[in-house]
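Peer 1: Could you look at this predicted model? Sequence included:
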Amino acid sequence: MAFRLRLVPEQTSWDFFRHQTLTFGFSVMLVIASIIAVAVMGLNYGIDFRGGTTIRAQTNESVDIASWRDSIAPLGLGDVVITEVFDPTFAADHHVAEVRIQAQDGTEAVSSDTINAVEAALQTVVPSVKFTSTESVGPKVSGELIETALLSVLAATLAILAYIWLRFEWQFSVGAVAALIHDVTVTVGIFALFQIKFDLTIIAALLTILGYSINDTVVVFDRLRENLIKYKTMPLKDVMNISVNETLSRTVMTSGTTLIALIALLVLGGDVIRGFVFAMTWGVVIGTYSSVFVAKNIVLFLGVDRDKKKVDPADKFFDKSAKPGKSKPWNEGA
């Protein structure tokens, strides 16, 4: 007999809505606390949103980011980001790095004296280093980046709202979008609470979280719609429990394998991508939670007009021979 790893039993009958008021109330509290954290503490914007200067440095020695950062730290320049530039056309002794320094108080760009001080500090650990170019991002450009980032998240959310509305019913779309708003708001609140640097990579993470969360929500919604046709007289809450239980194995396997990779990156990936990976890791956890305890709760509160339920063309492939209470598990045979 072939061995198959199962993280959850083949058939489960857990009541995910037994404490629906408590779980939904907890989610509402998280959203409110996140909004307060952002309003009171603010976000720790990175150079992308705050403005600053990017210096391109070239050296004949390999780039040791930790030693470079340690040499610049005594200058007290605030947020300094150092990244190595890789290019297959570079010679073996050609090493390039970018040093990004946040805009100093009252100035749009870092002064020439500060740039000279940075170069002198780096030359104490890398004597061959030299600066080949310097570019500055002013507050106006940074403000435009913030506006564009907000619009991108809003556009993605509206597109998802339209898709769910067309694919299912309006109650489903309201539940799905509420879950997405919950995920994004709580994630941003965590960044405000712990003052983790918030830059364009975090916006990319938020957009990825939107896609991941809605994917899990749609899987359960699709199974729920099939079961609403199959169990026409069963209470909506019971049908939802069946649907979540039937897709539970898929949810746990998908989230679990994703978290394994993300946790490895979080521990071993280094400082450059740590904020992005942290946002993704938290997003997977909160997205899985919201798919059941936010999206499904809202659909349950709003109700579904089951009298007007029409059979989807795809349902001709669905096994209608199963009897209530003996439905074939969604993951069976996978």
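Peer 2: Looks like it arrived, so ask away.

Peer 1: CA atoms for contacts and neighbours, from now on please.
Peer 2: Noted.

Peer 1: all helices for the chain, in order.
Peer 2: Secondary structure of the chain (DSSP state H): helices located at 20-41, 47-50, 65-72, 112-123, 139-167, 170-194, 200-230, 236-246, 248-268, 274-290, 297-302.

Peer 1: so can I have JSON lines of those helices showing mean neighbour count and distance to residue 104?
Peer 2: Shown next, in JSON lines, are the helices of the chain (neighbours: other C-alpha atoms under 10 Å; distance: least, C-alpha to C-alpha, whole Å):
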{"stretch": "helix 20-41", "mean neighbour count": "16", "distance to residue 104": "20"}
{"stretch": "helix 47-50", "mean neighbour count": "23", "distance to residue 104": "10"}
{"stretch": "helix 65-72", "mean neighbour count": "16", "distance to residue 104": "15"}
{"stretch": "helix 112-123", "mean neighbour count": "16", "distance to residue 104": "10"}
{"stretch": "helix 139-167", "mean neighbour count": "15", "distance to residue 104": "11"}
{"stretch": "helix 170-194", "mean neighbour count": "23", "distance to residue 104": "21"}
{"stretch": "helix 200-230", "mean neighbour count": "20", "distance to residue 104": "20"}
{"stretch": "helix 236-246", "mean neighbour count": "22", "distance to residue 104": "52"}
{"stretch": "helix 248-268", "mean neighbour count": "16", "distance to residue 104": "30"}
{"stretch": "helix 274-290", "mean neighbour count": "22", "distance to residue 104": "23"}
{"stretch": "helix 297-302", "mean neighbour count": "18", "distance to residue 104": "47"}
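
Peer 1: another one to put next to it:
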Amino acid sequence: MKSFKIMEKTKVWFAISLSIIIIGFIFFIKNGLNYGIDFRGGTLVQINMKQDFNKQDVEKIIAKYANDYTTNTAVNEKNEVQLEIRSNSLEEGEVQPLFKEVKDKYKLVDKDLISQQTIGPAVGQELKQKSILAFILANVAMLIYVAIRFEFKFGAAAILAIVHDILITVSVYAIFEIPINSSFIAAILTIAGYSINDTIVVFDRIRENSKKIRRVGSKEIANISITQTMSRSINTTLTTLITIISVYIFVPSVREFAFPIAIGIACGAYSSVFIASPIWVLLKNRKIREA
């Protein structure tokens, strides 16, 4: 079976990823991340729209009172459509005028303003600290698991691939100034789990081939292993992406979670082949040179 020459173009794969990360870093330095209401504090408004409505028309009304906002819709147990508005710039005194315009347009009543809440930025600071701690603990646990199941070089390569996926995802958010809320944190931890799973499939085949094929170098073993697992990786990634994209399109209430997941899944599939495996080859060859 003819193998793909993935390892021979390692510099190209690294350059592609590094370019995206550098661009994201530049945007991060220039504008920072667009932290949403969960991190910066702001106003959360829930309106019972009762029936389907034109979201663009409602957002034109919202834009009069807030220059940064996100909207989600959900259906309650009575099969009524509810609108959720999150904004960092919407003042408490502007909620009633905003609701009055929506109420008049869609013939609502006062009780259809389900709730309005002011969320302080202290919640965001706590979320940041706990999410960073959770990410570090998750990576340490995965490093120990992979190091025990395979060897430390595999674990180091897998963790670096996860960090790559997270940096790419954050870079996309920085470049396009996409709001970051608490659901983004859950998505990041999910991405880490998916990425390690995809990487382990390739590493497991590399370990098997290392025992079977002893006359070739680590670079060729990696190429052979990637070729053997490529169809599985593509099929798994496409199947998962189709599901996530469908959720994003048809379930607006979870879009803030589905969007970073879609980016992370694509990055995870890429990194397991083009980042994790080349890093393992580099670490393996470095040990051979030092021996």
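Peer 2: Structure's in. What do you need? This is a predicted model, so every value here is computed, not measured.

Peer 1: where does the TM-score land?
Peer 2: With the length set by TM-score structural alignment, normalised by the length of structure 2, the two chains reach a TM-score of 0.86; 284 aligned residues with a C-alpha RMSD of 2.5 Å.

Peer 1: With distance to residue 87 of structure 1 as added columns, please give the helices of structure 1 in TSV.
Peer 2: As requested, these are exported to TSV (distance: least, C-alpha to C-alpha, whole Å):
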stretch	distance to residue 87 of structure 1
helix 20-41	39
helix 47-50	23
helix 65-72	17
helix 112-123	22
helix 139-167	27
helix 170-194	33
helix 200-230	21
helix 236-246	48
helix 248-268	23
helix 274-290	23
helix 297-302	50
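
Peer 1: Indicate which one of those helices is closest to residue 79 of structure 1.
Peer 2: Distance to residue 79 of structure 1, taken as C-alpha to C-alpha, is lowest for helix 47-50 among those, at 7.3 Å.

Peer 1: Tell me the counterpart of residue 177 of structure 1 in structure 2.
Peer 2: Under the alignment (TM-score structural alignment), residue 177 of structure 1 pairs with residue 159 in structure 2.

Peer 1: Settle this for me: residue 160 of structure 1 is touching residue 175, isn't it.
Peer 2: No: counting by C-alpha atoms under 8 Å, residue 160 of structure 1 stays clear of residue 175, with 11.4 Å between them.

Peer 1: from memory the match of residue 177 of structure 1 sits against residue 138, does it?
Peer 2: No: counting by C-alpha under 8 Å, residue 159 of structure 2 does not reach residue 138; the two are 10.1 Å apart.

Peer 1: Could you measure from the equivalent of residue 73 of structure 2 over in structure 1 over to residue 241 of structure 1?
Peer 2: When structure 1 is aligned by TM-score structural alignment, residue 73 of structure 2 is paired with residue 83. From residue 83 of structure 1 over to residue 241 of structure 1 the distance is 48 Å, taken as C-alpha to C-alpha, to the nearest Å.

Peer 1: wait, what's in contact with residue 5 of structure 2?
Peer 2: By C-alpha atoms under 8 Å, 6 or more residues apart in numbering, the residues touching residue 5 of structure 2 are residue 223.

Peer 1: distance of it from residue 163 of structure 2?
Peer 2: Residue 5 of structure 2 is 25 Å from residue 163 of structure 2, by C-alpha to C-alpha.

Peer 1: Look through structure 2 and report the residue furthest from the middle.
Peer 2: Most distant from the centre of structure 2: residue 215, at 40.3 Å, with distances by C-alpha atoms, centre = their mean.

Peer 1: Need the counterpart of residue 291 of structure 1 in structure 2.
Peer 2: Match for residue 291 of structure 1 (TM-score structural alignment): residue 272.

Peer 1: what sits against the residue lying closest to residue 73 of structure 2 once chain neighbours are set aside?
Peer 2: Distance criterion C-alpha to C-alpha, 6 or more residues apart in numbering; nearest residue to residue 73 of structure 2, sequence neighbours excluded, is residue 83 at 4.7 Å. By C-alpha under 8 Å, 6+ apart, the contact list for residue 83 of structure 2 reads 46-49, 71-74.
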